[in-house]
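Q: Predicted coordinates and the sequence they were generated for:
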Amino acid sequence: MIRPTEKIRNLNFKIMCRCNNLPIDKLADCHITQLFIMLEKLKEKVFRANLDLVKHGLVIFTWGNVSAIDRETGLVVIKPSGVSYDDMKAEDMVVVDLDGNVVEGSLRPSSDTPTHVVLYKAFPEIGGVVHTHSTYATAWAQAGMDIPNIGTTHADYFHDAIPCTADMTEEEVKGAYEQETGNVIVKRFKNLNPVHTPGVLVKNHGPFAWGKDANDAVHNAVVMEQVAKMASIAFAANPHLTMNSLLIEKHFNRKHGPNAYYGQK
């Protein structure tokens, strides 16, 4: 069970205590207990999602991270920095607030934490974020190219091309680099819907993906790597590929549209 810390005790909690008929001196204890239970569950989910990156071949060594947010409290759980997936445990996950301050945990959070936090602030619909250096998606990022929507697999998950960000400026690189990485992603999505296009390529760096929770974000990261691989092979065979926009709309909307019919209810 997660142990209380002074930082957690001093938080201005945003969740309401569901315990009934408690005297006022017991109310705070109930609230704290609820918070600990929530964080323990979220740590386990984020831990498992990080292991899924290895399972699906998206990372080697420590090249990736998964986070998830509890929107009621604004608390983010993220992988610790530089810890091997073989050695990592659920209790190693680090809890930070939306300013990136560590609230719970004995290890340093991922160095990419500021990027994750920027995305959670900018995209209120998302609940999980993934960053990897998966081979094909990273190759497209290093090439500085969007991944065009040229197949139904792509269209099932991403309505548009998977966008690549602009070059980062000298000021952005020398400044709060990881935070500015988040900012360049947000700028790239000025005219895009992050729910319809749940991922991005950071130029010269690699992919970020997101979803409704940590598992969904991992799912989208896996799909992004696969469509990047498919596009690489397809363009090698035919560099002039395009896809009918009607087919794109059909495949995206049958999964995500108002009258979606893919899968079970």
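A: On my side now, so go ahead.
Q: drop to CA atoms for contacts and neighbour counts, all remaining ones
A: OK.
Q: okay, now residue 174: neighbour count?
A: When neighbours are counted by other Cα atoms under 10 Å, residue 174 registers 10.
Q: Which stretches in this structure count as strands?
A: For the chain, the strands defined by DSSP state E cover 64-70, 75-78, 94-96, 102-104, 128-132, 199-202, 206-211.
Q: right, so of these, which gets closest to residue 152?
A: Across these, residue 152 has its closest neighbour in strand 199-202 (16.9 Å, Cα to Cα).
Q: Show me what that closest one is packed up against.
A: If contacts are counted by 3 or more Cα pairs under 8 Å, 6 or more residues apart in numbering; DSSP states H and E, strand 199-202 sits against helix 135-143, helix 177-188, strand 206-211, helix 214-237.
Q: Presented hereafter is structure B, for comparison with structure A:
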Amino acid sequence: MSYRELKEQVYEANMQLHHRNLVVYTWGNVSQVDRERGVVAIKPSGVAYENMTVDDIVVVDLDNTVVEGNLRPSSDTRTHTHLYRHFENIGGVTHTHSTYATAWAQAQQSIPCYGTTHADYAYGDIPCTAVMSDEQIQRDYEEETGVQITDCFRERSPVETPMVIIAGHAPFTWGKDAAQSVYHAVILEEIAKMAYLTKTLQPQTPPLKQGIVDKHYQRKHGKNAYYGQN
């Protein structure tokens, strides 16, 4: 894939955030990795979506050095590249400050799996990371944000749960490419909203029965999945 093609895909994915009302002003970014070339295309820092063009997308290597582009890459670039280095099966990453998912982040709570909609897209709860330590804050903050996420997934599959809530911050999602990472960001916001409303209506609602969670996740993602068309 040429740099131009990579930048076009990342531009379109970023614009989907804008069209889906998941971002306000410049509050978000999407990237995609080209693993053969060892580069990542990502939104430029502080550029409003309505003003952004394909040419504004910045290409960096996995060590965060700009290899193409005249603008500074997103301030969250080091978080994205950290995820690409540690989650080998992902190809795209999205970060937003969407309202309901961010509310869960600010409450520093994981999102329980209350229903089958959640179970269709994420296996188990959507985890909330630990709060960043003072030592981490004083180091490379954006890199340490990536560490928060990968630490949270030591005992969990990033494929089975392609989304996370960062304590006190906001959500990150990922997928096979930039477009799928945005898709998961849209899904996460809806799941977060449903969970919030469920907890508001009945604070003592238990998580969904595990057998139903397994059934819904496996019928869509398991080796014998039968949801959708072949």
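A: Okay, I see it. It should be emphasised that the depicted structure is a prediction, and the values quoted were computed from it without experimental measurement.
Q: one step back: most packed of the helices and strands packed on strand 199-202 of the first structure?
A: The highest average neighbour count among these, using mean count of other Cα atoms under 10 Å, belongs to strand 206-211 at a mean of 27.
Q: now what about that one, what contacts it?
A: Applying Cα atoms under 8 Å, 6 or more residues apart in numbering, the contact partners of strand 206-211 of the first structure are 126-134, 137-139, 141-142, 195, 198-202, 216-218, 220-221, 224.
Q: what's the counterpart of residue 168 of the first structure in the second structure?
A: Under the alignment (TM-score structural alignment), residue 168 of the first structure pairs with residue 132 in the second structure.
Q: Leaving out sequence neighbours, find the closest residue to the spatially most central residue of the second structure.
A: With distances taken as Cα atoms, centre = their mean, the second structure has residue 173 as the residue nearest its mean C-alpha position (1.4 Å). In this structure, residue 173 of the second structure finds its nearest non-sequential neighbour in residue 163, 4.2 Å apart by Cα to Cα, 6 or more residues apart in numbering.
Q: Distance check, the counterpart of the one you found in the first structure against residue 81 of the first structure.
A: The alignment partner of residue 163 of the second structure in the first structure, by TM-score structural alignment, is residue 199. Distance of residue 199 of the first structure to residue 81 of the first structure, given as Cα to Cα, to the nearest Å: 22 Å.
Q: Neighbour count for those two, which is higher?
A: Ranked by neighbour count (other Cα under 10 Å), residue 199 of the first structure and residue 81 place residue 199 first, with 28 against 19.
Q: Report the contact partners of residue 77 of the second structure.
A: With the criterion set at Cα under 8 Å, 6+ apart, residue 77 of the second structure makes contact with 42, 64, 142.
Q: And it, what's its match in the first structure?
A: If you follow residue 77 of the second structure across to the first structure using TM-score structural alignment, you land on residue 113.
Q: again with residue 41 of the second structure
A: Aligned partner of residue 41 of the second structure by TM-score structural alignment: residue 77.
Q: Check residue 141 of the second structure too.
A: Using TM-score structural alignment, residue 141 of the second structure pairs with residue 177 in the first structure.
Q: ok, now residue 201 of the second structure?
A: Counting by TM-score structural alignment, residue 201 of the second structure lines up with residue 237 in the first structure.
Q: now swap in residue 6 of the second structure and tell me
A: Using TM-score structural alignment as the criterion, the counterpart of residue 6 of the second structure in the first structure is residue 42.
Q: where's the nearest residue to that match once chain neighbours are set aside relative to residue 34 of the first structure, distance?
A: Excluding its sequence neighbours, the residue lying closest to residue 42 of the first structure (Cα to Cα, 6+ apart) is residue 77, at 7.0 Å. Separation of residue 77 of the first structure from residue 34 of the first structure (Cα to Cα) stands at 16 Å.
Q: of those two, who's got more company?
A: A count of neighbours by other Cα under 10 Å puts residue 77 above the other of residue 77 of the first structure and residue 34, at 31 against 17.
Q: who's in contact with the more buried one?
A: Shown in contact with residue 77 of the first structure (Cα under 8 Å, 6+ apart): 39, 42, 43, 46, 67, 68, 69, 93, 94, 95, 96.
Q: With residue 112 of the first structure instead?
A: Residue 112 of the first structure touches 65, 178, counting by Cα under 8 Å, 6+ apart.
Q: try 7 Å
A: Going by Cα atoms under 7 Å, 6 or more residues apart in numbering, residue 112 of the first structure touches residue 178.
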